[in-house]
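K.L.:
how would this look folded up:
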Amino acid sequence: MNPLRLKQLYSLIICVMWGISPLFAQNILQKKIELAPTSDHFSAIMHQLSQQAGFDFAYNAALFAADEKYQIEANNEPLSQVLDSFLSPMEMSYKVIGEQIIIYPDKKVKERKASRTISGLIMDQQSGEGLAGIEIHDEYWGMIAYTDANGRFERTFKQPTVNLNLWLRGGNYQEKHLKIRLTQDRSINIMMEKEAALERKSQTPANFLVTTSPKIAPLDELKMVQIFVSEDKTEALAASDTLIYSPFQVGLLPALSSNFLKNAQSINGASFNLLAGYAAGVQGIEMGGIANIDRFDMRGAQLAGVTNIIGGSVEGIQMAGIFNHSKGYISGAQMAGVTNIAHKEMAGIQMAGINNVHQGRITGLQMAGVSNVLTSGGKGLQVAGISNMTKGEYLGVQLSAVLNRSKDKMKGWQVAGLINVVADSLEGFQLAALSNINKKYLNGSQVSALNNTNRGNMMGFQFSLSNNSQQKLHGLQVGLINVADTIRGSQLGLINHARRFEGGVPFGLFSFVSTGANNLELLYEDENFLSLNYKTGHRHLYNILTYAISMNDFETMTMGYGLGSAPKIYRSLSLSADVTFNYVQQETKFFDHLNFLAKAGLQLNWSITPGFGIFAGGRYNIQWVDINGLEGRPSSLRTHPLWTNQQDNIISSGWMSFHAGIRIGRLGH
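P.N.:
A predicted model of the protein is given here:
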């Protein structure tokens, strides 16, 4: 065909495809979608849309929080309309490309805010006056705010998107429930109606709050609280919703405070407790000789000689001589002489002389003199004098003097003085003085002085005295002893063992491959020598142990070690190339003088069956012998060598030899 016409035809095809693509995209985007009101993870919502539209969605999962739920509803609406209303608040766009709808950040948005703020004014519906001391709870975050003397509140969340299920309560006003999705900063005005206290207490919470109702965190079971707060006081508080703001408080004990009988309802701006204090919360600074106890949130700084105990969330820093205990979300730092205990999500730092215990997810640093315990995963850095323990997927680094252990998936590094253990899969690096253990898939490296063990598939590198990979290894093992199931890569060590090689070969003094070379050869060489060879390893690189004895005097013998390769050349035919280095013994005294023999040759093999064959070939031989040890014996095993040479006391000679024999065992796959 004329090249010009071929170019014209190609251009026409491109134009047609370019014209059809928008029509195809438009057809897809007009498909009707029907979805009941749904609150679910982003991936689950995309799956539902994909099933109805018959189309695949592609997006970067890192743009959407794994634990966040999104709301969507569609009433027989076009897919384009559903996507516009769903993605626009998240500052995301979409485009049809080929057989996928690509979701990506809106290029018009130069920078996505890392935080969202909700603020507002809560007023009496009849008078319009601002209401002070109204508690604002969220089912996940706990008490997020309370109104000031003018009825105003504000709270900032360090996330680009926040879903809030809010409950407003306080005084003799009816509880109010709001659902708000923050994709940008937002200010709201709320009216609250009065009602009889008895009627208010009889209300039933909404169904979705049955398991996570934002009630007061129960502190009364803690021993330290029982010491300073009477049982009568805690029972009275359970029935009280009224909070007041106090700019300043000073006291000796909870019962002896400048707030008098209202200390447990007071939100203090500055609080100074000579021994111990008990308050609703802190918005500023609190200092205590022994203990600071707050029913709800602490925003600012707490310092105590013994302990700080918070029933709600912490935004700021807690410092205690013995321990800090928080039952809500933490954004900031906990520092204690002995231990820190946290129950919910944390973004910040935990530092303790003995140990840190965190039951929620953490983003940040845990540092302890003895141990760090994390039960819900997270990301960051753990540093401990003895051990680090994590449960839940963890992304980051663990450093300890003795032990690091992750019970679930981990992405990152483990560095330990003795042992690293990952009970699930690992993407990263393990370094230990004694041993590394990974129980499932490993994508990375293990380095230790004694042993590396991986019980699942592995892609990477193992370096140790002994290495063990119990399933498929795609990479390299380096050690004195290497053991693997299936390998695509190599082993470098004194002893190597593998069930199967799918690619690559082992390098070692002795290599054993279950499906590889494993055979005995019995052969006859000219000059009347009978030889026995044992070959083991991989077909393309095997080890050779060889022994030969002269049939002339039955006293002259050779023994040696070598390497070889036997690639197939046609069906049952293969060609071996072997090199061996041997010691020659001509009397009962072993190794009393220099007498060495090197052999290099080719051998044609015919495998009659996989376990039996015959062969024939030739070798070139070079012998070096010390004439001081000959004692009248010939200087060469060959009667008429091709050449001889003497330098000082060493005589060398070379010759060709031929051999033939039988093989018992396999050459390998």
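
K.L.:
all contacts plus neighbour counts: C-alpha atoms, from now on.
P.N.:
OK.

K.L.:
If you count contacts, what does the helix or strand hosting Asn605 end up packed against?
P.N.:
If you go by DSSP states H and E, Asn605 is part of strand 595-609. If contacts are counted by 3 or more C-alpha pairs under 8 Å, 6 or more residues apart in numbering; DSSP states H and E, strand 595-609 sits against strand 573-585, strand 612-626.

K.L.:
Mind listing what's buried along the next helix or strand after the longest one?
P.N.:
Looking back up the chat, that one is strand 612-626. Next helix or strand after strand 612-626 toward the C-terminus (DSSP H and E): strand 643-647. Buried residues in strand 643-647, counted by 16 or more other C-alpha atoms under 10 Å: Thr644.

K.L.:
centre of the chain versus strand 643-647, how much separation?
P.N.:
65 Å (C-alpha atoms, centre = their mean, to the nearest Å).

K.L.:
what angle do that strand and strand 612-626 make?
P.N.:
On the basis of axes from the mean of the first three to the mean of the last three C-alpha atoms, to 10 degrees, strand 643-647 is oriented at 40 degrees to strand 612-626.

K.L.:
tell me what strand 643-647 is packed against?
P.N.:
Strand 643-647 sits against strand 650-666, with contacts defined as 3+ C-alpha pairs under 8 Å, 6+ apart.

K.L.:
here's the other one to compare against:
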Amino acid sequence: MLAVTVSSKAQLLNREITLAPNRQSVEDLLELISNQGNFYFSYNSSILRRDSIVSYPGGTRTVRAALNLIFPSGYEFRESENYIIIRRTPIRIQLITNEQPAGENNYFVTGVVRDDQTGERIAAASIYEKERLAATLTDESGAFRLRLKSRYSNASLTVSKEFYEDTTVRIRSGYNQAVTITLSPVEFSGADVIVAPGIGTVPDSLFIAVPQPDSSSILYIYKKMDSLKVQRTALGKFLLSSRLKAQSINLSKFFTVRPVQVSLTPGLSSNGKLNAQVVNNFSFNVFGGYSGGVKGFELGGLFNMDKKDVQYVQVGGLFNIVGGNMTGVQIGGLSNTVLGSGDGLQIGGLNNFTAKSVRGVQVSGISNYTGRSLTGMQLGGVTNFVRDTLKGAQIGGVINFARKLKGVQIGLINVADTSEGYSIGLINIVLKGYHKLAFYNNEVTPFNAAFKTGNHKLYSILLGGVHPDTTKRIVTFGYGVGTDLSFGKTFGMMAEFSAQYCYLGTWDYLNLLNRASVQLRVRISKWLEVYAGPAFSVMISDQPAAVKGWQYPIPSGSFKTYDLGENRTGWLGWHAGFQLF
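P.N.:
Just a heads-up that it's a prediction; the model follows:
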């Protein structure tokens, strides 16, 4: 028989419960107490064996007294809202276990780092002296050895490890000494986080408890690792050692400032092993370096890698990688990568990549990429890409893309999702813009087709025509541009300019037909429009005579023409047809 007497206002550990004598597992006993006391237990499954059998004497006692019977030593109990947290009693270890005078120049601090809950040694923990930038990592057994200079009268060691609270201890300068340092695991109580549209910042960590069938929970931890972006790149993974990566994870919130640093390679720096945590005013990397950031000038023989922001000037022989924002001028022999935003000028021999927005100019031999909006200009030998809004200009040798165009694109192929600007190229595609397939007749060729794409302000035209009469054949193909002005829902006007090559039986001569036309447009239905209007044409031809079966000259003799000199002939004609979509 089980009974419980609980005061709803009493502290959880002081509530009284009554249990009959029994012998069962720790897990079952905790569940009985939890159900009767109307609260929850929270503990790390690694610190106790839930299947251990315990003899419980029964009787009425407080929850604290009951827990002391179940866990006789080595544990402590804390309350948090409606939870009782079971944890190991922190291990108390003497800090300094050995101390001897050292030489005049250097002294050594050796020791181990332990978990104060389990007593286990902690591998890959960072031990560093903030002022002198001396640092090391614990090995697989949790041991470390750090050399410090004797000329400084004061010294403090800070120990950091992911998912543990930082610990700082004072040491005696000038003495070789052995120490033992304990770290406390980060406590996750009170870590409820609400993420909703409109919240401007993302929390550093999210803690999500997922209930399990056995009444326990698994805690999933999501950490914001903005300072680790560089080492997650392909080049970062290749060029940075595992020790540098471990230091970055442990010291993600520690940064300091120094005026000058010189590096031979990442990890070999005048700032020691903590250069990745140092923001420098002047940074010089013989082959390459990995710094916390730059606020001034950085020069790399081969490459520069910076964890946070770079301001003013950065020059890399091959490439630059910036984990934060870039402000100023960035020049890379091959490439520039900015994982934040860019404000200024990027010049890359092959490509420039900016993950967020750009305000300025990107110039590259092959490609430019902006992950959000760009205000300024992209000049790429092959391609330019803006993932969101372009306010400015894209000039690309082959293709330009912007999701929202509010400027101008100049390239062989221009693509946009929506456009309020101008696309100038052979093929201009606005996915949610102006698309027309036209069929028309004119005084030169009775059968013609044109594809128009862009927006109403400016669209491009790919066109071709044919005169099928076997005695006066003509084949034309060319390119044009146009604009469409609406007068309400039914009427509108189009002005178009085009240039077409006319094949008249031989490729040996130039036959170029240039036309300017104005047409009145009438909408018949959602998908159909008809249009007609006058056109003025200028034919440039150096062909001396007709080829049998092909038309010559253009236009035929029935049109009044104007001699414009130098093989140029002009006349007034017409243009009429219909278009779909």
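
K.L.:
Same list, the helices and strands packed on strand 595-609 of structure 1, but as a markdown table with distance to Arg5 of structure 1 and mean neighbour count please.
P.N.:
Output for these, formatted as a markdown table (distance: least, C-alpha to C-alpha, whole Å; neighbours: other C-alpha atoms under 10 Å):
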| stretch | distance to Arg5 of structure 1 | mean neighbour count |
| --- | --- | --- |
| strand 573-585 | 54 | 20 |
| strand 612-626 | 63 | 19 |
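
K.L.:
what about Ile171 of structure 2, how many neighbours?
P.N.:
Number of residues near Ile171 of structure 2 (other C-alpha atoms under 10 Å) recorded here: 17.

K.L.:
So what touches stretch 584-595 of structure 1?
P.N.:
For stretch 584-595 of structure 1, the external contacting residues (C-alpha atoms under 8 Å, 6 or more residues apart in numbering) are 555-559, 583, 596-597, 623-626, 628-629.

K.L.:
what do you get if the cut-off is 7 Å, keeping everything else the same?
P.N.:
With C-alpha atoms under 7 Å, 6 or more residues apart in numbering as the test, stretch 584-595 of structure 1 has contacts from 555-559, 583, 596-597, 624-626, 629.

K.L.:
Also stretch 652-668 of structure 1?
P.N.:
With C-alpha under 7 Å, 6+ apart as the test, stretch 652-668 of structure 1 has contacts from 515-526, 538-539, 610-625, 636, 641-646.

K.L.:
Who are the contact partners of Phe108 of structure 2?
P.N.:
Applying C-alpha under 7 Å, 6+ apart, one finds that Phe108 of structure 2 lies in contact with 145-148, 176-177.

K.L.:
out of these, which are inside strands?
P.N.:
Cross-referencing the contacts of Phe108 of structure 2 against strands under DSSP state E gives 145-148, 176-177.

K.L.:
Give the next helix or strand downstream of the longest strand along structure 1.
P.N.:
Longest strand of structure 1, by residue count under DSSP E: strand 466-503. Next in sequence after strand 466-503 of structure 1, counting helices and strands by DSSP H and E, comes strand 506-513.

K.L.:
which strands and helices sit next to the helix or strand that that next one is followed by?
P.N.:
Sequence-wise, the next helix or strand downstream of strand 506-513 of structure 1 (DSSP H and E) is strand 517-525. Judged by 3 or more C-alpha pairs under 7 Å, 6 or more residues apart in numbering; DSSP states H and E, strand 517-525 of structure 1 is in contact with strand 529-538, strand 650-666.

K.L.:
what does strand 517-525 of structure 1 rub up against?
P.N.:
Under the contact criterion C-alpha under 7 Å, 6+ apart, strand 517-525 of structure 1 has outside partners 530-539, 542, 657-668.

K.L.:
Among the contacts of Phe108 of structure 2, name the buried ones.
P.N.:
For the contacts of Phe108 of structure 2, a burial check counting by 16+ other C-alpha under 10 Å picks out 145-146, 148, 176-177.

K.L.:
Pick out the most distant pair among those residues.
P.N.:
Maximum pairwise distance in those, criterion C-alpha to C-alpha, is 11.3 Å, between Leu148 and Gln177.

K.L.:
which one in structure 1 is aligned with Ala402 of structure 2?
P.N.:
Correspondence of Ala402 of structure 2 to structure 1, assessed by TM-score structural alignment: Ala484.

K.L.:
any idea how far Leu374 of structure 1 is from that match?
P.N.:
Ala484 of structure 1 is 33 Å from Leu374 of structure 1, where distance means C-alpha to C-alpha, to the nearest Å.

K.L.:
Pull up the aligned stretch in structure 1 for the top helix by length along structure 2.
P.N.:
Longest helix in structure 2, counting residues (DSSP state H): helix 26-37. Counting by TM-score structural alignment, helix 26-37 of structure 2 pairs with no residue of structure 1.

K.L.:
quick one: that helix to chain centroid distance?
P.N.:
Using C-alpha atoms, centre = their mean, the offset of helix 26-37 of structure 2 from its chain centre is 48 Å.

K.L.:
Adding distance to Gln603 of structure 1, write the helices and strands packed on strand 595-609 of structure 1 out as JSON lines.
P.N.:
Putting these into JSON lines (distance: least, C-alpha to C-alpha, whole Å) gives the following:
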{"stretch": "strand 573-585", "distance to Gln603 of structure 1": "5"}
{"stretch": "strand 612-626", "distance to Gln603 of structure 1": "4"}
